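Visitor: A structural model of the following input is requested.
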Amino acid sequence: MAAVSRADLGAWLITVNPRLTDVVSMIATGDLGGDWCVAPNYRTALMACGDPIVLWVSAGGGAGPGRGVWGVGEVTGAPTVGTDPADRRLHVPTRIAAVPNPVTADECRASADLAGLEVLRSPQQSNPSFLTLREWAALAPRITK
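Guide: Below you'll find the model as predicted:
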């Protein structure tokens, strides 16, 4: 697991499993934001309001739209513990919109600038993952066309 700092952070990346979350319906509405679960670690402590964030859909065994980047937006507040007594995990509030041009995992692997994405190297890692400044500079134009 690579270390990240504010100096080399391009964007945060949240992974969603379509077998556990109805991401297909979310994509259909265009709204992928809300409170996403994050691990209690140093990365979560670095998250700040206004940071760019992308939503990566993981493999879903045919239950989802396919692996890749399906949303982009921003962190809208500090990570906090959920208010539901049954769910005491950390959640980060976000505003994320479905992108007009999703970038698939295969497209990322084929790109010299994106082939090293942490989410491709370590797909089982807890949220949040991240993109370096270089990776974000390569990805942003592809998803905002």
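
Visitor: only C-alpha atoms from now on, for both contacts and neighbour counts.
Guide: OK.

Visitor: show me how far stretch 100-120 is from its chain's centre.
Guide: 13 Å (CA atoms, centre = their mean, to the nearest Å).

Visitor: buried residues, that stretch. List them.
Guide: For stretch 100-120, the neighbour count (16 or more other CA atoms under 10 Å) marks 102-105, 108, 114-115, 117-120 as buried.

Visitor: out of those, what pair is the most spread apart?
Guide: Greatest spatial distance in the buried residues of stretch 100-120: Pro102 and Glu118, 17.9 Å, computed using CA to CA.

Visitor: another sequence for comparison is provided below:
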Amino acid sequence: MTARLTRADVGCWVLKSARLPDLVAPGWAPGTAVDLTRCVRPSYRLGLISVGDPVLLWCSGRADPGVHATGTVTGAVEASDDGPVVVVRWVRREPPLPRGALLADPVARDAEVLRMPAGSNPSWLSPAQWRAVRDLSPSAAVSPGSG
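Guide: Below is the predicted model:
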């Protein structure tokens, strides 16, 4: 059994989607921000999520897997009819940061989203992995709303 995460373990949250941004939010243009509600799996991790936390939108699948948007948690995790949800202000990145770039990085390649791609939301990056993503894609460090 693995140890439970703490806030200090998490540099960035990762929310996964099987759908690319054009299908997640039709008309969502690169460089623009949208607020989207994402489903998250009930677990102790939800108690670690705070307003202002950075988040990556990881699109899985065969077409362009990787980081397609960066965002910030804008509200507390809430209950919905379909289970818990979190609202994130996202900025779509162009080009996306491909899965292969993360696999090639000596720090990022151990990220949970790469080791357990079928894992549930939310996943996470360590502070070192989050730094590696920002180094690989400087636009990932730009806060939502600033482009």
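
Visitor: before we move on, the earlier item: tell me the one of the buried residues of stretch 100-120 of structure 1 nearest Ile14 of structure 1?
Guide: Of the buried residues of stretch 100-120 of structure 1, the one sitting nearest to Ile14 of structure 1 (CA to CA) turns out to be Val119, at 9.3 Å.

Visitor: what sits against Leu55 of structure 1?
Guide: When contacts are counted by CA atoms under 8 Å, 6 or more residues apart in numbering, Leu55 of structure 1 touches 13-16, 32, 69-72, 96.

Visitor: now name the helix or strand holding it.
Guide: strand 52-57 (DSSP states H and E).

Visitor: buried ones in the helix or strand following that strand?
Guide: For strand 52-57 of structure 1, the following helix or strand on the C-terminal side (DSSP H and E) is strand 68-75. Across strand 68-75 of structure 1, burial judged by 16+ other CA under 10 Å covers 68-75.

Visitor: stretch 127-135 of structure 2 too?
Guide: In terms of neighbour count (16+ other CA under 10 Å), stretch 127-135 of structure 2 has its buried residues at 129-133.

Visitor: could you pick out the longest helix of structure 2?
Guide: helix 127-136 (DSSP state H).

Visitor: pull up the aligned stretch in structure 1 for that helix.
Guide: Counting by TM-score structural alignment, helix 127-136 of structure 2 lines up with residues 133-142 of structure 1.

Visitor: that stretch vs structure 2, average distance?
Guide: When structure 2 is superposed, stretch 133-142 of structure 1 averages 1.2 Å from its matched positions, counting by mean CA distance after the TM-score superposition for structure 1.

Visitor: check the offset of that stretch from the chain's centre.
Guide: 14 Å.

Visitor: over to stretch 55-72 of structure 2?
Guide: Using CA atoms, centre = their mean, the offset of stretch 55-72 of structure 2 from its chain centre is 7 Å.

Visitor: cool, stretch 26-39 of structure 2 as well?
Guide: 13 Å.

Visitor: just stretch 22-30 of structure 2 next, same as before
Guide: A distance of 16 Å separates the centroid of the chain from that of stretch 22-30 of structure 2, by CA atoms, centre = their mean.

Visitor: other residues contacting the longest strand anywhere in structure 2?
Guide: Scanning structure 2 for the strand with the most residues, using DSSP state E, yields strand 85-98. Residues outside strand 85-98 of structure 2 that contact it (CA under 8 Å, 6+ apart): 21, 28-40, 55, 64-79, 136-137, 139-140, 144-145, 147.
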